[in-house]
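structure for this input, please:
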Amino acid sequence: MSGNQRQSKRIQTRRENERLILEAAEKVFAEAGYGGATMQLIADMAGLPKANLHYYFATKEELYRTVVARIFEIWLHAAESFDNAPGPVEGIGAYIDAKMEISRRHPFGSKVWASEVMHGAPVIQDYLETTLREWTDGRIGAIQRWIDDGLMDPVDPRHLLYMLWATTQHYADFGHQIETLNGGAALDAGQWAGATETVKRIILRGIGAREIRPDLAK
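Model prediction:
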């Protein structure tokens, strides 16, 4: 095996181990909370020796902050729909699509975030005061521009964002309740699609979102 092949193998192994650790950590932190989680529990869930865990993440707090940052980065990527969208139908509609898909694919990460915030954000308060605040202010600006352009009703952009978060993340944070009311089964692909379209229709109609007329588009 050449030097380049060995290097490529090491990189691949590292990425796979980090994926296993982060997925295991999301589940353990979501189920046990920060205080109840241990590095040993996470290592067992990941199927790796505890020493491997400490090689990648020196402390539980470092691993926890990485899990929180990971779900937030995924949410940030979803919000890119705001940046270049011509109006709320496209921007908020795509954001709802993305957030619902994230709740389907990353329920444990969402639960970790929710639990942390409900406990007063003892570990990530600095994150809320910087990254989240800047992100929120930027999205408020986009919504306000659509209001000023007459593309949606004059609602409070901040409270609209809170509603979007609460609604889409409900499907992750309260997944057990939804499954119980669904006959004890997780939503299938068709049910997820139906839920997404329902949420999107209710919110877009509720804010009076209007599509840009083709003859007026720049």
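
please make it C-alpha for all contacts and neighbour counts, starting now.
Fine.

give me the most central residue, this protein.
The centroid of the chain falls nearest to residue 75 when counting by C-alpha atoms, centre = their mean (4.0 Å).

find the nearest non-adjacent residue to it, please.
Computed as C-alpha to C-alpha, 6 or more residues apart in numbering, the closest residue to residue 75 that is not its neighbour in sequence is residue 99, at 7.0 Å.

let's see this one next, to set against the first:
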Amino acid sequence: MNLQPPRTRIQRKNTENILNAGLEVFSRHGFRGATLDQIAAEAGLSKPNLLYYFPSKEAIHVTLMDRLMQTWLDPLRKLDAGGDPVAELLAYVRRKLQMSRDFPRESKLFANEILQGAPRMLAALEGDLKRLVDEKATVIAGWSRAGRLARIDPHHLIISIWALTQHYADFDVQIRAVLGPGHDPMTEAESYLVTLFTKLLTPEG
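Below is the predicted model of the structure:
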């Protein structure tokens, strides 16, 4: 059985530098607009050195998307079927907004991939993502049937949460332009979205 030797500390560092550089370049220019020369320059490496670690631009992008998908799924995985329905969904809203605050480049990378038709991650969207969404949608539907949550389409609820939280990362420049100086978009967004979803999700009576 052939085992690959463990990578050295320098190799691990260079790999992470390349991936971080790729994230920066892809989130700024999209997959089509990004080049290996740009990524190498951002990473502080020569192009031949970069190609020692990754054979192509697509290889860097695929690695980033694989990592991102797992990060993107984590907030929904934490939705607890045994918890209070409204509290669990509000916590999910907060986690998604926190991701927009902490990972704006990753959000833009994801958005760019989707806008291109998801050629490098469609299988993950139709596989892991769909299975998890279907699982949590079943939980939400059960809460609604039990009268613990307002009657609502669970799939469209999840999609709405994505739209209303990720927008703050993907369209940050637009939001800041509209709000003007003196505003903290993420803090204000959290207060607004918690109020909005509390009213939407709380069952009548």
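
aligned partner of the residue nearest to the centre of the first structure in the second structure?
Counting by TM-score structural alignment, residue 75 of the first structure corresponds to residue 72 in the second structure.

quick one: name whatever helix or strand follows whichever strand or helix holds its match.
Element membership of residue 72 of the second structure [criterion: DSSP states H and E] is helix 57-77. Toward the C-terminal end, the helix or strand that comes next after helix 57-77 of the second structure (DSSP H and E) is helix 85-102.

which residues in the second structure form helices?
Using DSSP state H, the helices of the second structure run over 9-33, 36-43, 47-53, 57-77, 85-102, 104-115, 122-124, 130-145, 154-170, 172-179, 185-201.

helices and strands around the first one, which ones?
So that's helix 9-33 of the second structure. Identification of packing neighbours for helix 9-33 of the second structure by 3 or more C-alpha pairs under 8 Å, 6 or more residues apart in numbering; DSSP states H and E yields helix 36-43, helix 57-77, helix 104-115.

mean shift of stretch 15-32 of the second structure relative to the first structure?
Once the two models are superposed, stretch 15-32 of the second structure sits on average 1.9 Å from its counterpart in the first structure (mean C-alpha distance after the TM-score superposition for the first structure).

report the buried residues of that stretch.
Using 16 or more other C-alpha atoms under 10 Å as the test for burial, stretch 15-32 of the second structure gives 15, 17-27, 30-31.

so where is it in the first structure?
On the first structure, the counterpart of stretch 15-32 of the second structure by TM-score structural alignment is residues 18-35.

stretch 114-121 of the second structure now?
Under TM-score structural alignment, stretch 114-121 of the second structure corresponds to residues 117-124 of the first structure.

which parts of that stretch are buried?
Using 16+ other C-alpha under 10 Å as the test for burial, stretch 117-124 of the first structure gives residue 124.

what distance separates the start and the end of that stretch?
Length of stretch 117-124 of the first structure, first residue to last, C-alpha to C-alpha, to the nearest Å: 8 Å.
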